[in-house]
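S.K.: Test case, fold it:
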Amino acid sequence: MPRERGEILTTITVIPGDGIGPEVTDQALRTLDALDLGLDIDMLDHVNAGTYLETGEALTDADFERVRTSDSTLLGAVGDPRVAGTDYARDVLLRLRFDLDLYVNYRPAKLFHDRLSPLRDETRRAVDCVIVRENTEGLYAGMGGVLRKQTPFEMTMDAEINTHHGVSRIVDFAFSIARRSVCMVDKSNAVKFGGQLWQRYWREAAGRHPRLETSHLYVDAAVMKLVEDPTRFDVIVANNSYGDILSDLMAELAGGLGTATSANINGDTGFGLFEPVHGTAPDIAGKGIANPIGAILSAALLIERLGHTAAAAAVRESVNSAIAQRRVTPDLGGELGTVDAGEAIRAGLR
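M.R.: The predicted structure follows:
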């Protein structure tokens, strides 16, 4: 959509990616179009594994600049079994996370319908929680190395990085979005030095928010408590690796990865990269049966962050209605394909 001279539009860069990414992203874009929000879509559909296999480049500097200068980004999924190793996916997703300093991984989890919950106790099914995961430090920062590779004496090391800057800003973000409580999860009884930093700043931050209930759990205990009663949690904040694991567990407790959304956010600039959690699912790519709800809800999260709160709420309500009526894909108990499931949601917007 070209800009008219003098017109200021909200530009959304879109990277459909690989596998089912283009299929579900198409349904998300059709849903945004139905909302008529006047968004300017900048499509980067050449950023994919096919291009990487041909050129050896995952994300060019020019592509990165288009993302950087946009208002927000919607990502389908990246990864392809034809590509050996993890360099391609890391060069797209982790470059965007690190170079744009998207230090917040924001993972909301809300159960849309009782039938989707794996919990037997119906009083424990009202899941409505956010996992706030530190996104640029920890074990995923890539610090480490290998000695004597491919010998009987091979030694590998991955270093967990924690800085006061990184810990303080992620904890502060968690408190800024909490409605009733914040739980900090770590393993400070075993991970001594990083744990001390998290514990010290956690106590300082908790003292500044007396109206909020605060608690602390070691990660192994947190896993048990989540399975026992996920409704007790409002916001959970954790480091990169623990937050990664806990957010996937919470997604399953809230109905599965098919409806799970995520946002990678710079809490200072407000820029965000939004994506469904399910990955590329190459085993079902091209079959027209992928669940589009995660992508559609990720798009709703994107427009909500841009200020379109009523439109985002309308999308969520329509998704809720489609799930209740079983007008969904087979993984959620319906019989629709990807396109028809997306259309069922858009029908609820009219």
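S.K.: C-alpha from now on. contacts and neighbour counts both.
M.R.: OK.
S.K.: excluding its backbone neighbours, what's nearest the residue nearest to the spatial centre of the chain?
M.R.: In the chain, the centroid-proximal residue (CA atoms, centre = their mean) is residue 262; its distance is 1.9 Å. Excluding the flanking residues, the one nearest residue 262 by CA to CA, 6 or more residues apart in numbering is residue 107, at 4.8 Å.
S.K.: I have a second one here; can you model it like the first so I can compare?
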Amino acid sequence: MYNITLIPGDGIGPEVSEAAKHVVDATGLNINWETVNAGEKVFQDTGVLVPEKVFQSIEKNKIVLKGPITTPIGSGFRSINVMLRKKYDLYSNVRPVRSLPGINTPFKGIDLVIFRENTEGLYAGIEQELPDGSCEAVKRVSRNASIRIAEAAFEYAKKNNKKKVTVAHKANIMKLADGLFLNCVREVSQAYPDIALQEVIVDNMCMQLVMNPNQFEVIVTMNLYGDLLSDLCAGLVGGLGLVPGANIGKDISIFEAVHGSAPDIAGKNLANPIALILSSAMMLNHMGETDKAEAIIKAVTKTIYEDKVLTCDLGGKATTNEITKAIIKNII
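M.R.: From the prediction side, this is the model:
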């Protein structure tokens, strides 16, 4: 039996989390789901953003499936997602972006993975107000964090027979911070002579992705750049509702969809659960249950290709429950 922490989250989180849970259970795996919650709703009810029992569950089980959690814009509490990544040193944010048969997009055959450094950089939210009323944000980059995310990217490329790793940076302007990151990737690349290293300035990277995304296989980049590029790439394959994600550390891993909590459709049985379902497949792969993970991926792919039961964001009229049942039916 596997013990897995389930954090439903806010907004549509409980709906898509329940869908992913049912799909994983349909594979026949014996899983004890330990459900705990954090976020805006918990804060409203208890005055605590992340109850201690959430930390206890994460630290005990090590594997977490997490729904989206609301982060206020411009004010309010800081991101719980960022806090968890920093607290548990989940340094590798992995986001595979793949074309799915049946989704009508300008590009076909996209198959790339973004490795985003997850603990440092501007996205870490180190900010302060200055006496003159202005604000400043600190972009912190370390050799250790840069080396290990580069190693994760190259190891993935080696394991999956990829020929090229692309590093996205802005070292032409931020010569110290981005320069350090770039030099660390260059250093790591020396240990992988069969894998080419491509260096692309991040603004050019955005242009290249919307012109010819098929040229990329594995992308490694810094925290904020990775967040922006991940959403851009999601748009290339049909949207955030189709893209999974993982936050991997040495001992603890949290699997979550890339999208947000979508409070405008919460509780309406309209949310597309595919991103979190595919995140659960990533989770099973991480656990060594590769056959079960592949069964989920194939079931999702078949459901979309059949074009009979799709949610409104995919051009259909199905509810969250209906597409979940269709995916379960297609699990072999």
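S.K.: Superposed, what's their TM-score?
M.R.: Once superposed, chain against chain, the TM-score is 0.94 (TM-score structural alignment, normalised by the length of structure 2); 327 aligned residues with a CA RMSD of 1.6 Å.
S.K.: rewinding a little: what helix or strand does the aligned residue in structure 2 for the residue nearest to the centre of structure 1 sit in?
M.R.: In structure 2, residue 262 of structure 1 lines up with residue 245, judged by TM-score structural alignment. Element membership of residue 245 of structure 2 [criterion: DSSP states H and E] is strand 244-248.
S.K.: What are the contacting residues of the helix or strand that comes right after that strand?
M.R.: On the C-terminal side of strand 244-248 of structure 2, the closest following helix or strand by DSSP H and E is strand 253-257. The contact list for strand 253-257 of structure 2, computed with CA atoms under 8 Å, 6 or more residues apart in numbering, reads 62-68, 90, 241, 243-248, 275-276, 279-280, 282-283.
S.K.: and what of stretch 158-167 of structure 1?
M.R.: 103, 134, 136-145, 194, 197-198, 201.
S.K.: how about the residue nearest to residue 262 of structure 1, what's its partner in structure 2?
M.R.: Aligned counterpart of residue 107 of structure 1 in structure 2: residue 95 (TM-score structural alignment).
S.K.: Wait, a helix at that match?
M.R.: No - assessed with DSSP: H, G, I helix; E, B strand; the rest coil, residue 95 of structure 2 is strand; it does not lie in a helix.
S.K.: Next one: it from residue 146 of structure 2, what distance?
M.R.: The gap separating residue 95 of structure 2 from residue 146 of structure 2 is 18 Å, by CA to CA, to the nearest Å.
S.K.: Comparing those two, which residue is more hemmed in?
M.R.: Higher neighbour count among residue 95 of structure 2 and residue 146: residue 95, with 28 against 24, using other CA atoms under 10 Å.
S.K.: for that one, what are its contacts?
M.R.: 113, 114, 115, 230, 243, 244, 245, 246 are the contacts of residue 95 of structure 2 under CA under 8 Å, 6+ apart.
S.K.: so which two of these are the farthest from each other?
M.R.: 115 and 243 (13.9 Å; CA to CA).
S.K.: quick one: the helices in structure 2?
M.R.: Along structure 2, counting by DSSP state H, helices occupy 13-26, 40-46, 52-61, 80-87, 143-159, 177-189, 202-211, 223-237, 274-286, 290-306, 320-329.
S.K.: In structure 1, what stretch matches stretch 171-187 of structure 2?
M.R.: With TM-score structural alignment as the criterion, stretch 171-187 of structure 2 aligns to 188-204.
S.K.: What residue in structure 1 is paired with residue 212 of structure 2?
M.R.: Match for residue 212 of structure 2 (TM-score structural alignment): residue 229.
S.K.: ditto for residue 25 of structure 2
M.R.: That one, residue 25 of structure 2, aligns with residue 33 by TM-score structural alignment.
S.K.: likewise residue 114 of structure 2?
M.R.: By TM-score structural alignment, residue 114 of structure 2 lines up with residue 131.
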